[in-house]
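A.B. asks: Have a look at this prediction, sequence included:
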Amino acid sequence: MYTHQKDIKTQGKPLAEAKKALILVHGRGATAESILGLAAHLPVQEFSLLAPQATNHSWYPYSFMAPEEQNQPALDSALEQLDELVKSIEAAGIKSENLYFAGFSQGACLTSEYAARHAQKYGGLLVFTGGLIGQRLDESRYKGDFAGTPVLITTGDPDPHVPVSRVEETVAVLEKLGAKVTKKVYPGRPHTILQEELDLAAGILNA
C-alpha cells in the first residue's frame, strides 16, 4: 500500500492571474500530462489547469467497487491530495464557484467521491466514466450542498470498469446534495471519451 507524494503538473494561466481553475484527475495507469492533453479539446484558455500525479500511476489498488478497506490507505491519501489542492486554489483567491473538476475512469471515481464529501457550489464536475466509491455507498459521509452545481456523468453500456447501476446510484446521491446532473449512457462505447462528451463538458465550462 502507498500514500501519494505531492506532484502537481500545471498548464494554462498561473493561479495568480486566472479567474477560473480546472482540476484534472487521470485514470489508472495514466499520467497527469495525459489528462492535461484533454485541455486541447476544451474551452479553457482562460483557466489555470492543475493535474495531480498519482504515485505508481494509480489512485488506489483495486476496483472502485471493491470493499473500501482493500483500497486503503491509498484512497484516503488520494482524497487528501485533492483536498490540499482545492485549499491551495481557494487560498490563491479563486472562489469555489469558479473551480471545476474533470476526471476519467479511476480519476472520475475519485473526483465524484471527493466532491460528494465536500459538496458546495462549484463551477462544474465532469465525471467521464466513473461513480462514487465503495462496495456499497455509505451516504452518511456525503455532506454539503452543491447549490445547483452542473454535473456531467457518463459511461458506456456495458463498460468494463463502471456499471450503469453505479452511475445511477451516483446521480441519485449528487442530486440529493443539490447538483444539477446530466447523465449520458452510450451503448457499446469503448472505455474512452467521445466528442459528444467533450461538447457537453464545453457547455459547462463556458457557462
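C.D. replies: Yes, it's here. Everything quoted here is computed from the prediction, not taken from an experiment. Numbers count the residues shown, from 1 in each chain.
A.B. asks: Please count neighbours and contacts with C-alpha atoms only from this point.
C.D. replies: Fine.
A.B. asks: Could you count how many residues lie near Glu97?
C.D. replies: Neighbourhood size, Glu97 [other Cα atoms under 10 Å]: 16.
A.B. asks: Now it: closest residue in space, sequence neighbours ignored.
C.D. replies: Once flanking residues are discounted, Glu97 sits nearest to Tyr122: 4.1 Å by Cα to Cα, 6 or more residues apart in numbering.
A.B. asks: Run through the residues that contact the one you found.
C.D. replies: Taking Cα atoms under 8 Å, 6 or more residues apart in numbering, we find Tyr122 in contact with Ser96, Glu97, Asn98, Leu99, Tyr100, Phe146, Thr149.
A.B. asks: my guess is it is in a strand, correct?
C.D. replies: No. Counting by DSSP: H, G, I helix; E, B strand; the rest coil, Tyr122 falls outside a strand, being coil.
A.B. asks: how much space between it and Gly148?
C.D. replies: 9 Å (Cα to Cα, to the nearest Å).
A.B. asks: What is the neighbour count of Gly188?
C.D. replies: The tally of other residues near Gly188 (other Cα under 10 Å) stands at 11.
A.B. asks: if I read this right, it contacts Pro158, doesn't it?
C.D. replies: Yes. Using Cα atoms under 8 Å, Gly188 is in contact with Pro158, at 6.4 Å.
A.B. asks: In the contacts of Tyr122, which residue is surrounded by the most others?
C.D. replies: Highest count within these by other Cα under 10 Å belongs to Phe146, 25 neighbours.
A.B. asks: May I have the residues that are in contact with that one?
C.D. replies: So Phe146 contacts Ala119, Gln120, Lys121, Tyr122, Leu174, Leu177, Gly178, Ala179 (Cα under 8 Å, 6+ apart).
A.B. asks: Might you report the residue contacts of the third one?
C.D. replies: Neighbouring residues of Lys121 by Cα under 8 Å, 6+ apart: Ser96, Glu97, Asp145, Phe146, Ala147, Gly148, Thr149.
A.B. asks: Endpoint to endpoint, stretch 184-204 covers what distance?
C.D. replies: Using Cα to Cα, the two ends of stretch 184-204 sit 14 Å apart.
A.B. asks: for stretch 87-95, that is, sorry about that
C.D. replies: 10 Å.
A.B. asks: So what's the gap between that stretch and the chain middle?
C.D. replies: From the chain centre to the centre of stretch 87-95 is a distance of 18 Å (Cα atoms, centre = their mean, to the nearest Å).
A.B. asks: ok, and what's touching that stretch?
C.D. replies: The list of residues contacting stretch 87-95 from outside it, by Cα under 8 Å, 6+ apart, reads Leu15, Ala16, Ala18, Lys19, Lys20, Ala21, Ser96.
A.B. asks: try this one next to it:
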Amino acid sequence: MYRHTKQVVSAGIPAEQAKKAIIMLHGRGASASGIISLKDHLDLQDFAIVGPQATEHSWYPYSFMAPVENNQPALDSALEVISDTVDDLKQQGIAQENIYFLGFSQGACLTLEYTTRNAGKYGGIIAFTGGLIGEKLVNENYQGNFDNTPVLITTGDPDPHVPVSRVNESVDVLKILNADVTLKIYKGRPHTITGEELEVANAILKR
C-alpha cells in the first residue's frame, strides 16, 4: 500500500504575492496539471493556484464508500499532504479565510473530507461530484465551524461512482457545521464537469 510524497504543481500568481489561493485536487487516474487546466474556465486571475499530485495518480485505492481501513495508509497520507499544503500557504502570508478548495470526483471527496474534518472559515469549497469518505460516516470525525463558508457540491443522478444518497448525507453534516451549502444535482449527467457547474463555481470564487 502506498503513501504520498508532497509534490505540488503551481500556477497563477506566486503565493508570496497573492492575497488568495486555491488548492485543486485531481481525480483518480488524473494529474495535478490536468485539474489546474480548469483555471482557463474559472475566475482565478488574482489567485495562487496549487495542485498536489497523488502518488500513482490515485489518492486512495478503493471506492470512497469502502471501509476507511481498506484505503489506509493512502487516505491519511493524502489528508496530510493537503494539511501541509494549507500550512505552506499560511506561511506564505495567505489567511485561512482566503484559501479556497476545488476537487473533482476522488479529489472532491478528499476536498470535503479534509475541510469537514478541519471546519473553519475558508474562502470557498467546490466539490465537483463527491461526498464524505467511508462506508458509514463517523460524525465524531467532523468538527469545527465553517462560519458560513460557501460550499458548492455537484453531482449527476445517477453517478457511477458517487451515490446521491451519500451526497445528501454529506450536505447534512456540512450544514450542521455552519457551511453555506449549494447543492446541484444534474439528472443523467455523465461523470464530468459541465460549463454550468463552472459558472456556479465562479459565483463562489467572485464572492
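C.D. replies: Ah, there it is. What you see is a predicted model, and the numbers here were worked out from it, not measured in a lab.
A.B. asks: Superpose the two chains and report the TM-score.
C.D. replies: For this chain pair, the superposition-based TM-score is 0.99 by TM-score structural alignment, normalised by the length of the first structure; 207 aligned residues with a Cα RMSD of 0.4 Å.
A.B. asks: What number of residues are in the vicinity of Asp46 of the second structure?
C.D. replies: For Asp46 of the second structure, the neighbour count with other Cα under 10 Å is 14.
A.B. asks: any idea how far Glu97 of the second structure is from Lys184 of the second structure?
C.D. replies: Going from Lys184 of the second structure to Glu97 of the second structure by Cα to Cα gives 24 Å.
A.B. asks: where's the spatially most central residue of the second structure, which helix or strand?
C.D. replies: By Cα atoms, centre = their mean, the second structure has its centre lying nearest to Thr111, at 2.4 Å. In the assignment (DSSP states H and E), Thr111 of the second structure maps to helix 106-117.
A.B. asks: which helix is the longest one in the first structure?
C.D. replies: helix 74-91 (DSSP state H).
A.B. asks: mean shift of that one relative to the second structure?
C.D. replies: Once fitted to the second structure, helix 74-91 of the first structure is off its aligned match by 0.4 Å on average (mean Cα distance after the TM-score superposition for the first structure).
A.B. asks: now that helix against helix 106-117, angle please.
C.D. replies: For helix 74-91 of the first structure against helix 106-117, the angle between stretch directions is 70 degrees (axes from the mean of the first three to the mean of the last three Cα atoms, to 10 degrees).
A.B. asks: Give the buried residues for helix 74-91 of the first structure.
C.D. replies: Ala74, Leu75, Asp76, Ser77, Ala78, Leu79, Gln81, Leu82, Leu85, Val86, Ile89, Glu90 (16 or more other Cα atoms under 10 Å).
A.B. asks: pretty sure the fifth one is in contact with Trp59, am I right?
C.D. replies: The reference is to Ala78 of the first structure. Yes. In this structure, Ala78 of the first structure is within contact of Trp59 by Cα under 8 Å, at 6.0 Å.
A.B. asks: how near is the residue nearest to Glu97 of the first structure to Leu22 of the first structure?
C.D. replies: For Tyr122 of the first structure, the distance to Leu22 of the first structure - Cα to Cα - is 11 Å.
A.B. asks: again with Leu50 of the first structure
C.D. replies: Leu50 of the first structure is 6 Å from Leu22 of the first structure, by Cα to Cα.
A.B. asks: Kindly report the same for Lys183 of the first structure.
C.D. replies: 20 Å.
A.B. asks: more neighbours, these two?
C.D. replies: Neighbours were counted for Lys183 of the first structure and for Leu22 using other Cα under 10 Å; Leu22 has more, 25 against 14.
A.B. asks: Need the distance between the two termini of stretch 45-58 of the second structure.
C.D. replies: Using Cα to Cα, first and last residues of stretch 45-58 of the second structure are 28 Å apart.
A.B. asks: typo on my end, stretch 62-72 of the first structure
C.D. replies: End residues of stretch 62-72 of the first structure are separated by 10 Å (Cα to Cα).
A.B. asks: And the helices in the second structure?
C.D. replies: For the second structure, applying DSSP H gives helices covering 32-36, 74-91, 106-117, 164-176, 195-205.
A.B. asks: Tabulate those helices (CSV), appending distance to Thr5 of the second structure.
C.D. replies: As requested, the helices of the second structure are arranged in CSV below (distance: least, Cα to Cα, whole Å):
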stretch, distance to Thr5 of the second structure
helix 32-36, 14
helix 74-91, 8
helix 106-117, 16
helix 164-176, 28
helix 195-205, 29
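A.B. asks: Go through these and name the closest to Leu44 of the second structure.
C.D. replies: Closest to Leu44 of the second structure of these, according to Cα to Cα: helix 195-205, at 7.5 Å.
A.B. asks: Show me which residues of the closest one are buried.
C.D. replies: Within helix 195-205 of the second structure, the residues that count as buried by 16+ other Cα under 10 Å are Glu197, Leu198, Ala201, Asn202, Ile204, Leu205.
A.B. asks: Out of those, which two sit at the greatest distance?
C.D. replies: Counting by Cα to Cα, the most remote pair of those is Glu197 and Leu205, 12.5 Å apart.
A.B. asks: hmm, back to that, between Tyr122 and Leu22 of the first structure, what contacts are shared?
C.D. replies: Taking Cα under 8 Å, 6+ apart as the contact rule, Tyr122 of the first structure and Leu22 both touch Leu99, Tyr100.
A.B. asks: hmm, back to that, of the helices of the second structure, which is nearest Phe64 of the second structure?
C.D. replies: Closest among the helices of the second structure, once you apply Cα to Cα, is helix 106-117, at 7.2 Å.
A.B. asks: That closest one vs the first structure, average distance?
C.D. replies: Helix 106-117 of the second structure sits 0.2 Å off on average (mean Cα distance after the TM-score superposition for the first structure).
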